[in-house]
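>>> Prediction below, plus the sequence it came from.
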Amino acid sequence: MAYQTLQQEYLQIPVVTRAYTTACVLTTAAVQLEIITPFQLYFNPDLILKNYQVWRLITNFLFFGPVGFNFLFNMIFLYRYCRMLEEGSFRGRTADFVFMFLFGGLLMTIFGMFVSLVFLGQAFTIMLVYIWSRRNPNVRMNFFGLLNFQAPFLPWVLMGFSLLLGNSIIVDLLGIAVGHVYYFLEDVFPNQPGGGRWLKTPSIIKMLFDTPEEEDPNYNPLPEDRPGGFAWGEGRRLGG
């Protein structure tokens, strides 16, 4: 019964969030069990272009370091905000969500070459947090029960926390920058005088990921409809 309940809970996770978080956990488990090593996963343009090790374009987004506090912290935020986006503003728009992944990953890969980053998973998590926070500006956040602030400040609070842990903030800044580019092109520029939509999901992606059952143009997502249970970055809508 416990297994069936766990299986049901797992299958209720939206498909993109489920696939990505599962891939991250399995990759980390494989490294912990010494089935593979981080040297086979990290981003290296020379090995990709000269040795055709194209899997590195994907695997560098899947490894967050050895199991420990930093790994758990990243997994919680990745799962939480990826799911909130998929069940919120991307509900019924799986293809658009996949396209956001591809656009963010491509831009991050290009930028990553100039700042010599070998793993981009944490930056990708910050990108997801940034996009969610800008789309939910009225949500009040509580971080570790110590700080209270509105959602748009969350990526910067996480960057400060990362700095306190002794990590480089270049990763966080990259995630914020890419998240802002997507947010600007998708949410801001189309509403400006003379603006328009530059980001259009290719029809082949729509054909692969969108189904008629998923479409719900009348759905109006609320920040309260989100996975709960974590005190890190807990949110509440103002006036709620």
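Perfect, I can see it now. Numbers count the residues shown, from 1 in each chain.
>>> C-alpha only now, for contacts and for neighbours.
Fine.
>>> Run through the strands of the protein in chain order.
Under the criterion DSSP state E, the chain carries strands at the ranges 139-143, 147-150, 232-237.
>>> Which neighbouring elements make contact with the first one?
In other words, strand 139-143. Contact partners of strand 139-143 among helices and strands, from 3 or more Cα pairs under 8 Å, 6 or more residues apart in numbering; DSSP states H and E: strand 147-150, strand 232-237.
>>> Could you do the last one as well?
Counting contacts by 3+ Cα pairs under 8 Å, 6+ apart, strand 232-237 packs against strand 139-143.
>>> From the rest of the structure, what touches the strand it packs on?
Residues lying outside strand 139-143 but in contact with it, judged by Cα atoms under 8 Å, 6 or more residues apart in numbering, are 147-151, 154, 223, 231-238.
>>> So which of the helices and strands packed on strand 139-143 is nearest residue 101?
strand 232-237 (22.2 Å; Cα to Cα).
>>> just the angle between the closest one and strand 139-143, please?
160 degrees (axes from the mean of the first three to the mean of the last three Cα atoms, to 10 degrees).
>>> List the buried residues of strand 232-237.
When burial is assessed from 16 or more other Cα atoms under 10 Å, strand 232-237 yields the following buried residues: 233, 234, 235, 236, 237.
>>> what does stretch 112-122 give?
Taking 16+ other Cα under 10 Å as the basis for neighbour counts, the residues of stretch 112-122 that come out buried are 112, 117, 118, 119, 120, 121, 122.
>>> Against that first model, consider the following:
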Amino acid sequence: MDIQGIPPITKIWAASALAVSLAEYVRLVDTYQLFYTPRLVGPPHWQFWRPLTSFLWFGKFGVDLVFHLFFFMRYSRMLEETNYINRKADYLCLLAFSASILLVLGPAFNLPYLASPLAFVLVYIWSRRNRHVRLSLFGILVVSAPYLPWSLVACSWLINYDSRLIIGDLLGIFVGHIFYFWDDVWPREHKSHGSSLMRAPAWLVRLLDDR
């Protein structure tokens, strides 16, 4: 993989996730310090880093982490290099919007770690924007892009039998659909006047994209 060619937001997220897993591996931090719960973020604990670290924990350092990072980076990179090329501000807003919804809904479903659900947001959005693409799933099954998220959920259930993982994946699909509707479907409606509700504010565009 061409490390230098990885777009900036994807690179920063992946490097941060790898750093967190390495820190846990050498026992600089514990997984208890990384998960998100509103109870510990506010007073009297003020553990304000938890909303961020919950999106950086893909798992313990090892083969499983490599698989999850590769999976996340593949679709994040494709989105950032196609739909969001020269639009870092808009891509950052996609991540911020999705992360905010997941932080609100995650505790209701007992989801302490939100990196995988956020990755599923990206998979869903990519799959809807590339509906004519056909992919080989694990070298066994060929599916059209719109069926990719659902196929991955089914495979995850068959492999892990962990309902919490499935709920996280489905929540990511749900949040991805919300964003897709407001950014892709709504602008085609007459009442929208062709404008998306998911564009970055002008100050952020000037800061990140110089346009």
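Looks like it came in fine. Keep in mind the model is a prediction, meaning the values are calculated, not measured.
>>> TM-score for these two?
Structural agreement between the overlaid chains, expressed as a TM-score with TM-score structural alignment, normalised by the length of structure 2, amounts to 0.92; 205 aligned residues with a Cα RMSD of 1.4 Å.
>>> From residue 107 of structure 2, how far out is the aligned partner of residue 175 of structure 1 in structure 2?
Aligning on TM-score structural alignment places residue 175 of structure 1 opposite residue 172 in structure 2. Residue 172 of structure 2 sits 14 Å away from residue 107 of structure 2, going by Cα to Cα, to the nearest Å.
>>> Also residue 12 of structure 2?
Residue 12 of structure 2 is 26 Å from residue 107 of structure 2, where distance means Cα to Cα.
>>> returning to what we had before: any chance of the strands of structure 1 in CSV, with distance to residue 170 of structure 1 too?
Converted to CSV, the strands of structure 1 look like this (distance: least, Cα to Cα, whole Å):
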stretch, distance to residue 170 of structure 1
strand 139-143, 22
strand 147-150, 23
strand 232-237, 21
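>>> Ok, which of the ones you listed comes nearest residue 34 of structure 1?
Proximity to residue 34 of structure 1 (Cα to Cα) singles out strand 232-237 among the strands of structure 1, at 30.8 Å.
>>> Structure 2: matching residues for that closest one?
Alignment of strand 232-237 of structure 1 against structure 2: no match, by TM-score structural alignment.
>>> how close does the residue lying closest to residue 40 of structure 1 once chain neighbours are set aside sit to residue 46 of structure 1?
By the measure of Cα to Cα, 6 or more residues apart in numbering, the closest residue to residue 40 of structure 1 outside its immediate chain neighbours is residue 56, 7.7 Å from it. Residue 56 of structure 1 is 11 Å from residue 46 of structure 1, where distance means Cα to Cα.
>>> Counting neighbours, go ahead and name the busier of the two.
Between residue 56 of structure 1 and residue 46, residue 56 has the larger neighbour count (other Cα atoms under 10 Å), namely 21 against 10.
>>> on that earlier part again, can you report how many residues lie near the match of residue 175 of structure 1?
Residue 172 of structure 2: 29 neighbours (other Cα under 10 Å).
>>> and residue 68 of structure 1, which of the helices and strands packed on strand 139-143 of structure 1 is closest to it?
Distance to residue 68 of structure 1, taken as Cα to Cα, is lowest for strand 232-237 among these, at 16.4 Å.
>>> Which residue ranges of structure 2 form helices?
Using DSSP state H, the helices of structure 2 run over 8-25, 38-41, 50-53, 63-81, 88-105, 115-129, 148-160, 163-180, 202-208.
>>> with structure 1 superposed, average distance for the second one?
If I follow you right, that is helix 38-41 of structure 2. Its match in structure 1 and helix 38-41 of structure 2 itself, once the structures are fitted together, sit a mean 0.5 Å apart by mean Cα distance after the TM-score superposition for structure 1.
>>> so that helix matches what in structure 1?
Mapped onto structure 1 using TM-score structural alignment, helix 38-41 of structure 2 spans residues 45-48.
>>> which outside residues touch that stretch?
Against stretch 45-48 of structure 1 from outside (Cα under 8 Å, 6+ apart): 53, 54, 55, 56, 57, 113.
>>> next one: stretch 10-27 of structure 1
Contact partners of stretch 10-27 of structure 1, identified using Cα under 8 Å, 6+ apart, comprise 61-64, 75, 78-79, 82-83, 86-87, 94, 97-98.
>>> can you do 7 Å?
Around stretch 10-27 of structure 1, the neighbours that count as contacts under Cα atoms under 7 Å, 6 or more residues apart in numbering are 62, 63, 79, 82, 83, 86.
>>> For these, give me JSON lines that also has distance to residue 167 of structure 1 and neighbour count.
Conversion of these to JSON lines gives the following (distance: Cα to Cα, whole Å; neighbours: other Cα atoms under 10 Å):
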{"residue": "62", "distance to residue 167 of structure 1": "18", "neighbour count": "24"}
{"residue": "63", "distance to residue 167 of structure 1": "16", "neighbour count": "24"}
{"residue": "79", "distance to residue 167 of structure 1": "21", "neighbour count": "19"}
{"residue": "82", "distance to residue 167 of structure 1": "22", "neighbour count": "25"}
{"residue": "83", "distance to residue 167 of structure 1": "26", "neighbour count": "23"}
{"residue": "86", "distance to residue 167 of structure 1": "28", "neighbour count": "23"}
